Every structure is written in structure tokens, then in C-alpha cells.
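> Kindly generate the corresponding structure for this input.
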Amino acid sequence: MSDVVLLERRGAVQVITINRPQVRNALDAAVAKAVAAAVDELDESEDLRVGVLTGAGGTFSAGWDFNAFLRGESPAIEGRGLCGIVKTPPRKPLIAAVEGWALAGGFELALACDLIVASRTAQFGVPEVRRALVARAGAALLLPRRIPYALALEMLLTGSPIGASRAAEVGLINRITDEGGALAGALELAGTIASNGPLAVAATKLIARSSHDWTLPEAWDKQAEITEPVFASFDSTEGATAFLEKRPPVWRGR
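Down below sits the predicted model:
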């Protein structure tokens, strides 16, 4: 793994840290490849159940590195989108831990995560229009699905950021922490998720992320297709048995 992205395992949680604090964790091709490789490892590992994505040095990410942009370098992975997670998110849950600025591509990277934990001093914005660019790495498509349309359009068309309190009010972020506490808050949330049945968690994420594209009649069939293997798994039996025996379950992911 490149030193522009650091990996750390904390129990069943993988912490992925963008490590370019000298440029506010701006995104280039090297970062994109390293983040994509990290989430692939998350999905492939039998021991990892949740990922946490964060940035070093008190900033989540300031977005696309303009030096990389001017030399024609993109932080997108072919067929997978920004850093390999926007178009093809990992099967397992991914939580953004945001300190400081999450701007442009950095904000779109946070949007690609399933949950967001932010410090109360965090700022979120899509200033692309101020540089005659379009937020095409996810914000223009995904932001109107996450927050009220009028506010999403205001952010996209003015380029003005919003703070963590406003982001929490409109349902953009899940939890607010004190400054410097976003990673700890994200790890606490990740630990709660990681304690649950991994097959059930992955299936629930897939349904929640996919269902907005399904018609109601087909939704029930698609949900059944996804959930039937979960109900037939060892883990589902273990969950019921552990409850009756008043003990913690031991998940095997099968």
C-alpha cells in the first residue's frame, strides 16, 4: 500500500486514512488506486466487517488535486468512479470520519460512504461551479437524494458550504462529535455494526442502496432473492440460538 493512504486494522474495522496533509488530502491517481485497493481488501477479508475512511492532519479532503487535474490525471478508477467507490461501493459498510473540510471530490467521497460522522467544526461543500467545473463525481447525482432538493441545488449552484450542524439537521450526517473526535465516533459506530451478523449487514446495505431503482412489485422479489440465503445461513441459526442461550453470538459469515 502506498504511503499516500494508510491502513490500520482495529479489530474487525479497517481504518483507511488519506495521508497527504500537506495538500489537505487532495485526490490524485495514486490516492485513488490506494483507496480502491483498500476497499477491495475490506470486502475480501473474512476478518474485516466495516471500513472507516478519514483524512490525516485535521482535513478530510479538499477534493481533486488541481496539479493532477492540470496534468490530465484523474482520481477516478475506470468503471468504478472516484477512488473506486462512487459507482461500485464496497459490499461491506463504509463510514466517513470527517474533520475540517470535505470539499468538491472530498465531499463526493464522503457521500459515497454509507454513513458520515463529523466533528462540529467540519464543513461540506461542492464549489466546482466557481471553477467552471461540474460536480460529476457523485454530488450532482447523489446529493439531491440525500438532502432536500432545494438545499442540494443551492449548494451545487452557489458553491457555498454548510457546517456540520446544518448537515445534521438535514440528515446528511449521522453523528456530530467534538473537534478531533470524528474518528473515535466513527469507530464507535463501526464497532456496533461489526458486532451484528455480517451476512445480514451486507444484505441490508444492498437492499437499502438498490431499492430506489426498483418498482414496488419487483422490489419484493429482489429483496427475497437477496435475503433468502441469509435466512438459510449458519449465522441466522446461531443468532437465534445465542439469543435463547443468553450468550453473545459467534458469527462465521456463512
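
> switch to C-alpha atoms for all contacts and neighbour counts from now on
Will do.

> close enough to count as contact, residue 2 and residue 34?
Yes - counting by Cα atoms under 8 Å, residue 2 does reach residue 34; the two are 6.4 Å apart.

> who has more neighbours, these two?
Each of residue 2 and residue 34 has its neighbours counted (other Cα atoms under 10 Å); residue 34 has more, 22 against 12.

> Now the helix or strand harbouring that one: buried residues?
Assigned by DSSP states H and E, residue 34 falls within helix 29-44. For helix 29-44, a neighbour-count test (16 or more other Cα atoms under 10 Å) marks 29-36, 38-40, 42-43 as buried.

> ok, now stretch 127-139?
So for stretch 127-139, counting by 16+ other Cα under 10 Å, buried means 127, 128, 134, 135, 137, 138, 139.

> next up, for comparison:
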Amino acid sequence: MTDPIRTRRENGILEVTIDRPKANAVDLATSRIMGEIFANFRDDASLRVAIITGAGTKFFCPGWDLKAAAEGDAVDGDYGVGGFGGLQELRDLNKPVIAAINGICCGGGLEIALSADLILAADHATFALPEIRSGTVADAASIKLPKRIPYHIAMDMLLTGRWLNAEEAHRWGFVNEILPADTLMDRAWALARLLESGPPLVYAAIKEIVRDAEGRDFQTTMNKITKRQYRTVDVLYGSEDQLEGARAFAEKRQPVWKGR
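Below you'll find the predicted structure:
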């Protein structure tokens, strides 16, 4: 048996590949491995950006492994740190994550993709939430998708399980870019390198603010920012990097970010 998850690291970038033939479905054991990987990514100060993708060209991930479920994996079992796929409930993940969708992305696989910050799709990628057809609920998608795309389109996907191609997914706004399949990973890595070169403390502040603001009104969130009540904002405002940004601008040069 090969490892169900492969990783590749280049400087501050971590690529995570789901590799479970034939369809890259995720069982409990695989989810726990993914949780450990993404928790380590979160906690490793030398890592700046992650890419999540699937092996092959047909499947990104169809989500929950129904064959494993039939053999005893409980749907409410131990998914590990971060919940299903290691990303959905991972606390304090304040680094950018890119999903590179290389094929079929449905069910829990789409929920994993929605946990990323940026989504790139191969031109043959397809998307769906087919849980309705098996008598279950797409729980994380029911929470996230109506906040990401128009309500009626999200409800259409949730209530009917219909499939969207990459163009429609892009049109409704939950895919950033559509790419030829053979350039998908090149583009994902180019984007990751761009993000790697940016200010990690600012990324952290952005992600914490965005997460917290989902459940708050505008003024409450603004007050928390100005009073430095977000840990990441407090760290940023007292950092060397903030001074470096101002100095680099004044000196007309590129800043050198140190993450401190």
C-alpha cells in the first residue's frame, strides 16, 4: 500500500496530494493523516503557503469513502484534528491555502476545496453536492456555500445535487481561474510562489479578521481591529515587518519579510 497522501515541499510552499486510487476518496484514516499534515503546516513558521490537489487527472476528491463506510467506517467517527480532510475545522490556520482542482470535485471533496482561500480549476473539472441523493446532508457546504455564491444557486446545488462544469463554477464565483489541465499545477505553484514572497503577518491578520467577521457586524469588527483585540493584528502592529514595509516604500525597494 502506498501512502494515501503525498507531500512535496519547496522552500516555504507545501504541496499536499490526495492519492487513493481509484477516486481519491477520503476515509477516516486518510482524514486523520491530512489533519496532522495541515496542523504541522499551520505550526511550522518556515512554511508560508499550501496547495491541495488530487493525484491523476480524473478526480480531485469525491469526498467520503462510501466503500470504507460499508466496511465499518462511521460517518461520525474520528476524522482527526481539523475535521474531515484536515482543513474544515482546523483552528487558527492563518496561512494561504490554494486548491488545485484537477477533475471531479464533489461532496466532501468540494467541502475541502471550499476550505481553501483560492480555487484553481482544470477546464475539465466538475463540481456537485450529491449527498441529497444518498439521503444525507452536505453539512459544511450547507454552511459555507450560500455565503460564497448566490443563495439560489447554492440551494440548487444542495437540493438537487446537480453538476456544474468549471465555467459555471467560475461564473458563480467559487472558482478563481480556469486553466488547461496541463498547466494547472504550474499556475498553482506560480501563485504559491507569489504568496510566499508576501508578508506572512499580514496574511495571518487578514485570515483571522475574515473568519471572525462572518459572525459579527461591521462596526464591532472594526473596533476589534483598531483596539488590537485580534492576536494577529496585535502581533502585526508591533512587528519588524510593519516597519520594514514602511521603510521599503520610503526607500523605493522591495521589502524583505521576516515574519516577525
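
> Would you pull the TM-score for this pair?
Between these two chains, after superposing, the TM-score reads 0.93 (TM-score structural alignment, normalised by the length of the first structure); 251 aligned residues with a Cα RMSD of 1.7 Å.

> before we move on, back to that, export the buried residues of helix 29-44 of the first structure to JSON lines and tack on distance to residue 198 of the first structure?
Below are the buried residues of helix 29-44 of the first structure laid out as JSON lines (distance: Cα to Cα, whole Å):
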{"residue": "29", "distance to residue 198 of the first structure": "31"}
{"residue": "30", "distance to residue 198 of the first structure": "30"}
{"residue": "31", "distance to residue 198 of the first structure": "28"}
{"residue": "32", "distance to residue 198 of the first structure": "26"}
{"residue": "33", "distance to residue 198 of the first structure": "26"}
{"residue": "34", "distance to residue 198 of the first structure": "25"}
{"residue": "35", "distance to residue 198 of the first structure": "22"}
{"residue": "36", "distance to residue 198 of the first structure": "21"}
{"residue": "38", "distance to residue 198 of the first structure": "19"}
{"residue": "39", "distance to residue 198 of the first structure": "16"}
{"residue": "40", "distance to residue 198 of the first structure": "16"}
{"residue": "42", "distance to residue 198 of the first structure": "12"}
{"residue": "43", "distance to residue 198 of the first structure": "11"}
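
> ok, these vs residue 76 of the first structure, which is closest?
Residue 76 of the first structure lies nearest to residue 32 out of the buried residues of helix 29-44 of the first structure, by Cα to Cα, at 6.3 Å.

> possible to save the buried residues of stretch 127-139 of the first structure as a markdown table with secondary structure?
What follows is those, written out as a markdown table (DSSP: H, G, I helix; E, B strand; the rest coil):
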| residue | secondary structure |
| --- | --- |
| 127 | helix |
| 128 | helix |
| 134 | coil |
| 135 | coil |
| 137 | coil |
| 138 | coil |
| 139 | helix |
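
> Just give me the closest of these to residue 237 of the first structure.
When those are compared against residue 237 of the first structure (criterion: Cα to Cα), the nearest one is residue 138, at 39.1 Å.

> Could you tell me how far that closest one is located from residue 50 of the first structure?
22 Å (Cα to Cα, to the nearest Å).

> residues contacting residue 88 of the first structure?
Contacts for residue 88 of the first structure were tallied using Cα atoms under 8 Å, 6 or more residues apart in numbering; they are 80, 81.

> What lines up with it in the second structure?
In the second structure, the residue equivalent to residue 88 of the first structure is residue 90, according to TM-score structural alignment.

> just checking, that match is part of a strand?
No - according to three-state DSSP, residue 90 of the second structure belongs to no strand; its state is coil.

> For it, give its distance to residue 196 of the second structure.
Using Cα to Cα, residue 90 of the second structure is found at 21 Å from residue 196 of the second structure.

> which residues in the stretch 51-200 of the first structure form helices?
66-70, 105-112, 139-146, 149-158, 164-169, 182-194, 198-210 (DSSP state H, counting those that start in this stretch).

> just those: most buried one?
Most buried of the helices of the stretch 51-200 of the first structure, by mean neighbour count (mean count of other Cα atoms under 10 Å): helix 105-112, with a mean of 26.

> whereabouts in the second structure does that helix align?
Taken onto the second structure by TM-score structural alignment, helix 105-112 of the first structure occupies residues 108-115 there.

> just stretch 193-205 of the first structure next, same as before
The aligned range for stretch 193-205 of the first structure is 195-207, by TM-score structural alignment.

> Give me the contact list for the matching stretch.
12-13, 48-49, 93-96, 230, 232-233, 235-236, 241, 257-260.

> Make a PyMOL selection of the buried ones in the residues you listed.
Selection of buried members from these for PyMOL, criterion 16+ other Cα under 10 Å:
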select buried, resi 12+13+48+49+93+94+95+96+230+232+233+235+236+241+257+259
